[in-house]
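structure of the sequence below:
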Amino acid sequence: SGVPVIGDDIKSQVGATIVHRILTRLFRDRGVKLERTYQLNFGGNTDFLNMLERERLESKKISKTNAVTSQLDYELNANDIHVGPSDYVPWLDDRKFCHIKMEGRTFGDVPLNLELKLEVWDSPNSAGVVIDAIRCCKLALDRGLKGALTAPSSYFMKSPPIQYTDDEAHRMVEEFIIETRKSEPSEQPKQGKE
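Here you go, the predicted model:
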């Protein structure tokens, strides 16, 4: 329809999935073979309420799982990874809790286990990312771009058309912004009256 599009399912500023992705990539980069992992999320806002409907939960689970496994260069058995929303707890309001457990093997086939608990206020945690995504769409509109914006989608969303590491996606977004600046006409200094 001639408009720029940025992905699906936002990555929060510092949320469960982005933390899980970074840790998964860290394991890979540091030579730890990730064998099993889970990410359990629960919260009290309407996002969690809506996911009580199984159809909505399934797409969110796929999005989160793909965001994490895309950081590995090998497949995890489906039984060895569980990533997804777990439950709705109304009195938590906009707070979201995440529990991540990762089990792997390091040098010498020695076990390595990581457990993490994260608590965030869910809406503000995504607000800045949404604003940046909108800014990139505006830049694209100004440049006459349409369709999927690969770099912003990969950096801001869990289900972009192409998955990149977060470092690569960040660099690509910076380049996207710089290219936009280069294509803008430079302002001429205004001439004063003589």
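
every contact and neighbour count from this point should use C-alpha atoms.
Noted.

state whether residue 138 is indeed within a helix.
Yes. The assignment for residue 138 by DSSP: H, G, I helix; E, B strand; the rest coil puts it in a helix.

this one next, for a side-by-side:
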Amino acid sequence: MNNERESYFYVHGRQFGGAPITIDIRVEMTDGPNAGPILFDAIRGTKLALKREIGGALESISAYGFKKPPKPTTMYRAERWVEEFLLNKRRL
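As a prediction, the model looks like this:
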């Protein structure tokens, strides 16, 4: 797969008068730049953990930013965990 990503999206629906419509979208991109914002968030979360003197695996940050976190969860829950971690309502 290298540093390239190709994604396909299909949208099926109905338009005026109930006629069916299908939209096919193909997206090609270089994958590297997409990782930047997530890595910045992970670094900021790690820096905050160091400031709070928290050690070990950061479950919330790992679940949000990485493919194989120590405690897998849904993206929705991972976002909530990060928010709670940033507000100091969650330790890991």
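
what about residue 85 of structure 2, neighbour count?
20 (other CA atoms under 10 Å).

what do we get in structure 1 for it?
When structure 1 is aligned by TM-score structural alignment, residue 85 of structure 2 is paired with residue 176.

tally of neighbours for residue 160 of structure 1?
Residue 160 of structure 1 has 23 nearby residues by other CA under 10 Å.

gap between it and residue 29 of structure 1?
According to CA to CA, to the nearest Å, residue 160 of structure 1 stands 22 Å off from residue 29 of structure 1.

where along structure 1 do the helices fall?
16-29, 46-50, 54-69, 122-143, 150-156, 166-183 (DSSP state H).

of those, flag the one that's most buried.
Of all the helices of structure 1, helix 150-156 has the most neighbours on average by mean count of other CA atoms under 10 Å, namely a mean of 26.

okay, that one sits on what stretch of structure 2?
So helix 150-156 of structure 1 sits over residues 59-65 in structure 2, by TM-score structural alignment.

have a look at how far, on average, that stretch is from structure 1.
Comparison of stretch 59-65 of structure 2 with structure 1 after fitting gives an average deviation of 0.5 Å (mean CA distance after the TM-score superposition for structure 1).

tally of neighbours for the nearest residue to residue 4 of structure 2 once chain neighbours are set aside?
Spatial nearest neighbour of residue 4 of structure 2, chain neighbours left out: residue 30 (4.6 Å); criterion: CA to CA, 6 or more residues apart in numbering. Number of residues near residue 30 of structure 2 (other CA under 10 Å) recorded here: 11.

show me the contacts for residue 30 of structure 2.
Contact analysis of residue 30 of structure 2 by CA atoms under 8 Å, 6 or more residues apart in numbering lists 3-5.

ok, the equivalent of it over in structure 1 to residue 16 of structure 1 distance?
If you follow residue 30 of structure 2 across to structure 1 using TM-score structural alignment, you land on residue 121. Applying CA to CA, one obtains 12 Å for the distance of residue 121 of structure 1 from residue 16 of structure 1.
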